[in-house]
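K.L.:
predicted coordinates and the sequence they were generated for:
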Amino acid sequence: MLPERKMQECLNKSSFSKSLSPGQNWKSKSMRIIPEEFLRSTHESFEHRVVFSVPWNNSWQLWLRPDKKGLFMIKEDWDEFVNDNFLGPDDTLVFTHQDTMYFQHVGHPVIRQYGLEFGPHDSSMYFILPDGNKVDGLTKYYNGLPNFLGWADVCQQYNLKIGDTVVCEFELSGRVVAAVRVHFVNE
């Protein structure tokens, strides 16, 4: 259990907690969701991964995947975190956003300059990969700015890491962005 001072410090930042209800276990799908209220409170877009760090200097990278019910941590990554930390029925986790994550979105100046329009929240879009394959995605809005979920699948498929360079080109259907064509600079 965190000392009260540390708990209050965490709760003053964008945070959420998880603990078990009767009949739940740490590996259930409900434990893997990132709450919508938290996503709104961070004023940022969690697109494809998070990194959990703990006071004893360990960290875990967890990939994210959206579905119709929200944004979820991938089961295998979450299960590894649960196992490594020996989480039990009396544990409570507090997750705090430290403003150190790398976020990217399409900014207002770009939208205005090119007269871009985007589909409604949760509308389908896709990523076109260099080999011609397509990966499904969703258009999401955070703070009024469009974001595309589905990037985690592209990153995993091509083993992309922080620091890798890609060029993304919007494909339009009329004036609406319908797809993102992905070009890998290193290929």
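P.N.:
Arrived safely, thanks for sending. Residues are numbered from 1 along each chain as shown.
K.L.:
contacts and neighbour counts: CA atoms only from here.
P.N.:
Noted.
K.L.:
list the residues that contact the residue nearest to Lys134 when sequence neighbours are not counted.
P.N.:
Nearest residue to Lys134, sequence neighbours excluded (CA to CA, 6 or more residues apart in numbering): Ile128, at 4.7 Å. Contacts for Ile128 (CA atoms under 8 Å, 6 or more residues apart in numbering) come out as Lys134, Val135, Ala179, Val180, Arg181, Val182.
K.L.:
what about the second one, which helix or strand?
P.N.:
Assigning secondary structure by DSSP states H and E places Val135 in strand 134-142.
K.L.:
helices and strands around that strand, which ones?
P.N.:
Applying 3 or more CA pairs under 8 Å, 6 or more residues apart in numbering; DSSP states H and E, one finds that strand 134-142 contacts strand 123-128, strand 145-149, helix 151-157.
K.L.:
let's see that with 10 Å instead.
P.N.:
Contacts defined by 3 or more CA pairs under 10 Å, 6 or more residues apart in numbering; DSSP states H and E place strand 134-142 against helix 36-41, strand 59-67, strand 117-118, strand 123-128, strand 145-149, helix 151-157, strand 176-184.
K.L.:
what distance do you get for Val135 to Pro146?
P.N.:
18 Å (CA to CA, to the nearest Å).
K.L.:
same thing with Glu4?
P.N.:
Taking CA to CA, one finds Glu4 at 38 Å from Pro146.
K.L.:
between those two, which has more neighbouring residues?
P.N.:
More crowded of Glu4 and Pro146, by other CA atoms under 10 Å: Pro146, with 21 against 9.
K.L.:
now that one: closest residue in space that isn't a chain neighbour?
P.N.:
Nearest one to Pro146, counting by CA to CA, 6+ apart, is Lys140 at 5.7 Å.
K.L.:
okay, one more to line up with it:
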Amino acid sequence: MKGLLVDDDALYLRTLQRSLARRGIEAETALDIESALALARAAPPDFAVLDLKLAHESGMALIEPLRALHPDMRILLLTGYASVATAVEAIKRGADDYLPKPATLESILRALALAPAESPPEDNPTPETMTPLHRLEWEHIQQALNDTGGNVSATARLLGMHRRSLQRKLAKRPGPERTPRED
């Protein structure tokens, strides 16, 4: 199973690529439409995970060319700007599924039909995990750092916080996601 991940956030791409690799799923990454199409033409992937907003481009522009290269490819559109209108448009263009960010790895795998097919027994369902708040905060800070070229003072101003508070948050890298406890 080989995939293509397209997002203009390099940190998010690396994180998702490593998470998939831990599950034995190989994926190439691209930061823009041109690179994504070049990779897909060289070796058509089995699935593609596309971000809706790619800098000054739209990930929706990739759906039809990818579908033409490999009609059976599973295409998932992820976005931090979810709306009913974009979901409908993505499905009309040929996407198989549409998820708002942040999406858990399990929900991405289910949308791509890569998760195990068997469902848990009705009396003991496996709880859905959400991305913890501290992980979302960490990713938001990392995006702001990226936008300011790594300048901590400028990032703190951008986020509306004191520089020392930001430095303390950066020192506390979040751990892995956990499954919620059953009560």
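P.N.:
On my side now, so go ahead. All figures in this text were calculated on a predicted structure; none of them were measured in a lab.
K.L.:
TM value for the aligned chains?
P.N.:
Laid over one another, the chains give 0.25 as their TM-score (TM-score structural alignment, normalised by the length of the second structure), with 77 aligned residues with a CA RMSD of 5.4 Å.
K.L.:
winner for burial among the helices and strands packed on strand 134-142 of the first structure?
P.N.:
Greatest average neighbour count among those goes to strand 145-149 (a mean of 22), per mean count of other CA atoms under 10 Å.
K.L.:
got the angle for that one vs strand 176-184?
P.N.:
Orientation check (axes from the mean of the first three to the mean of the last three CA atoms, to 10 degrees): strand 145-149 of the first structure against strand 176-184 gives 60 degrees.
K.L.:
elements contacting strand 145-149 of the first structure?
P.N.:
If contacts are counted by 3+ CA pairs under 10 Å, 6+ apart, strand 145-149 of the first structure sits against strand 59-67, helix 108-114, strand 117-118, strand 123-128, strand 134-142.
K.L.:
got the ones you listed as CSV, with distance to Phe38 of the first structure columns?
P.N.:
CSV is the format used below for these (distance: least, CA to CA, whole Å):
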stretch, distance to Phe38 of the first structure
strand 59-67, 15
helix 108-114, 23
strand 117-118, 24
strand 123-128, 22
strand 134-142, 12
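K.L.:
among these, which is nearest Glu37 of the first structure?
P.N.:
Glu37 of the first structure sits nearest to strand 134-142 of all those, at 11.4 Å, using CA to CA.
K.L.:
residues of the longest helix along the second structure that come out buried?
P.N.:
Scanning the second structure for the longest helix, with DSSP state H as the assignment, gives helix 133-147. Buried residues in helix 133-147 of the second structure, defined by neighbour count with 16 or more other CA atoms under 10 Å: Arg135, Trp138, Glu139, Ile141, Gln142, Gln143, Ala144, Leu145.
K.L.:
isn't the fifth one up against Leu170?
P.N.:
Yes. Here Gln142 of the second structure reaches Leu170: they are 8.8 Å apart, a contact under CA atoms under 10 Å.
K.L.:
in CSV, list the helices and strands packed on strand 134-142 of the first structure along with distance to Glu169 of the first structure.
P.N.:
Converted to CSV, these look like this (distance: least, CA to CA, whole Å):
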stretch, distance to Glu169 of the first structure
helix 36-41, 26
strand 59-67, 22
strand 117-118, 14
strand 123-128, 9
strand 145-149, 13
helix 151-157, 14
strand 176-184, 5
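K.L.:
Trp78 of the first structure is nearest to which of these?
P.N.:
Trp78 of the first structure lies closest, by CA to CA, to one member of those: strand 59-67, at 6.7 Å.
K.L.:
residues in contact with whatever helix or strand comes next after that closest one?
P.N.:
Following strand 59-67 of the first structure in sequence order, the next helix or strand is strand 70-73 (DSSP H and E). With contacts defined as CA atoms under 10 Å, 6 or more residues apart in numbering, strand 70-73 of the first structure is touched by 29-36, 39, 46-50, 61-66, 78-79, 149.
K.L.:
for Asn83 of the first structure, give its distance to Val51 of the first structure.
P.N.:
Counting by CA to CA, the gap from Asn83 of the first structure to Val51 of the first structure is 16 Å.
K.L.:
I should have written Cys168 of the first structure there, sorry.
P.N.:
Taking CA to CA, one finds Cys168 of the first structure at 24 Å from Val51 of the first structure.
K.L.:
which helices and strands sit right next to the helix or strand containing Leu5 of the second structure?
P.N.:
Assigned by DSSP H and E, Leu5 of the second structure falls within strand 2-6. Contact partners of strand 2-6 of the second structure among helices and strands, from 3+ CA pairs under 10 Å, 6+ apart: helix 10-22, strand 26-30, helix 33-42, strand 47-51, strand 74-79.
K.L.:
perfect, I'm done here.
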